[in-house]
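In: Could you look at this predicted model? Sequence included:
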Amino acid sequence: MSHDPNCIFCKIVAGEIPSRKVYEDEELYAFHDIRPQAPVHFMIIPKQHVASLDEATAEHAPLLGRILTLAPQLAREQGATNGFRTVINTGPDGGQEVYHLHVHVMGGPRPWKVG
């Protein structure tokens, strides 16, 4: 499994940086965002280092499918029972700040910042 020793999300997966874990299995890790923009705001990341969605290939399709099918289950478990939003920031113009593929899942009672 690919790991970037300089990547903050790889360090979170390795337990080198603390996080508020939501979920973990052999391929995926989910944790609360440190700057939440909604009452429910967590991220799902692959444990394998993939820098961005732009670098995903056909071999990543099953992993991406798992992320997107896990999102609703975790959103409900975290309290987003009336819908949620998923966001994948990709590249500098897409607002990506951490170059490790991650899916934001946001929900909960509105109003909350959309942006």
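Out: Arrived safely, thanks for sending. Numbers count the residues shown, from 1 in each chain.
In: CA only for contacts and neighbour counts going forward, please
Out: OK.
In: and the longest helix along the chain, what does it pack onto?
Out: The longest helix of the chain (DSSP state H) is helix 61-77. Judged by 3 or more CA pairs under 8 Å, 6 or more residues apart in numbering; DSSP states H and E, helix 61-77 is in contact with strand 40-46, strand 103-107.
In: One more to weigh against that first structure:
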Amino acid sequence: MSSTDCLFCRFVSGEIEPQVAGETTHSLAFRDIDPQAPTHVLVVPRRHVADAAELAAASPEELADVVLLARTVAEREELGGDYRLVFNTGAGAGQSVFHAHLHMLGGRPMKWPPG
């Protein structure tokens, strides 16, 4: 998939406007359209990479930025430090958009193990 065909790249470029929850120079956070918790935000790198491992290989600093933006959004949402961060890698793990993205979920008790 080229970045021009990527939904999240279209969010990053502003072609489609998501409900933004936060942003940095390297990352964009927006609300999930099918939330699985009261707070469900996706944090994506502005760079198009397929998954978290590819992002880590390309730029550990940008991977760290994604995680730090998730923390900032969780603080703004007043989750009290109780939230879950999830990267799905590959279709078999539930990844449906092949642009690296971190799910930040909170606002309810999280059970273990998930799914």
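Out: Here it is on my side, so go on. Since the model is a prediction, treat every value here as computed from it, not as a measurement.
In: tm score of chain vs chain?
Out: With the length set by TM-score structural alignment, normalised by the length of structure 1, the two chains reach a TM-score of 0.86; 112 aligned residues with a CA RMSD of 1.9 Å.
In: hang on, the earlier thing: now tabulate the helices and strands packed on helix 61-77 of structure 1 in CSV and tack on mean neighbour count and distance to residue 8 of structure 1.
Out: As requested, the helices and strands packed on helix 61-77 of structure 1 are exported to CSV (neighbours: other CA atoms under 10 Å; distance: least, CA to CA, whole Å):
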stretch, mean neighbour count, distance to residue 8 of structure 1
strand 40-46, 24, 12
strand 103-107, 23, 15
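In: so which of those strands gets nearest residue 91 of structure 1?
Out: Between residue 91 of structure 1 and the helices and strands packed on helix 61-77 of structure 1, the tightest spacing by CA to CA is seen for strand 103-107, at 13.5 Å.
In: would you turn the helices and strands packed on helix 61-77 of structure 1 into JSON lines with distance to residue 9 of structure 1?
Out: JSON lines is the format used below for the helices and strands packed on helix 61-77 of structure 1 (distance: least, CA to CA, whole Å):
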{"stretch": "strand 40-46", "distance to residue 9 of structure 1": "8"}
{"stretch": "strand 103-107", "distance to residue 9 of structure 1": "12"}
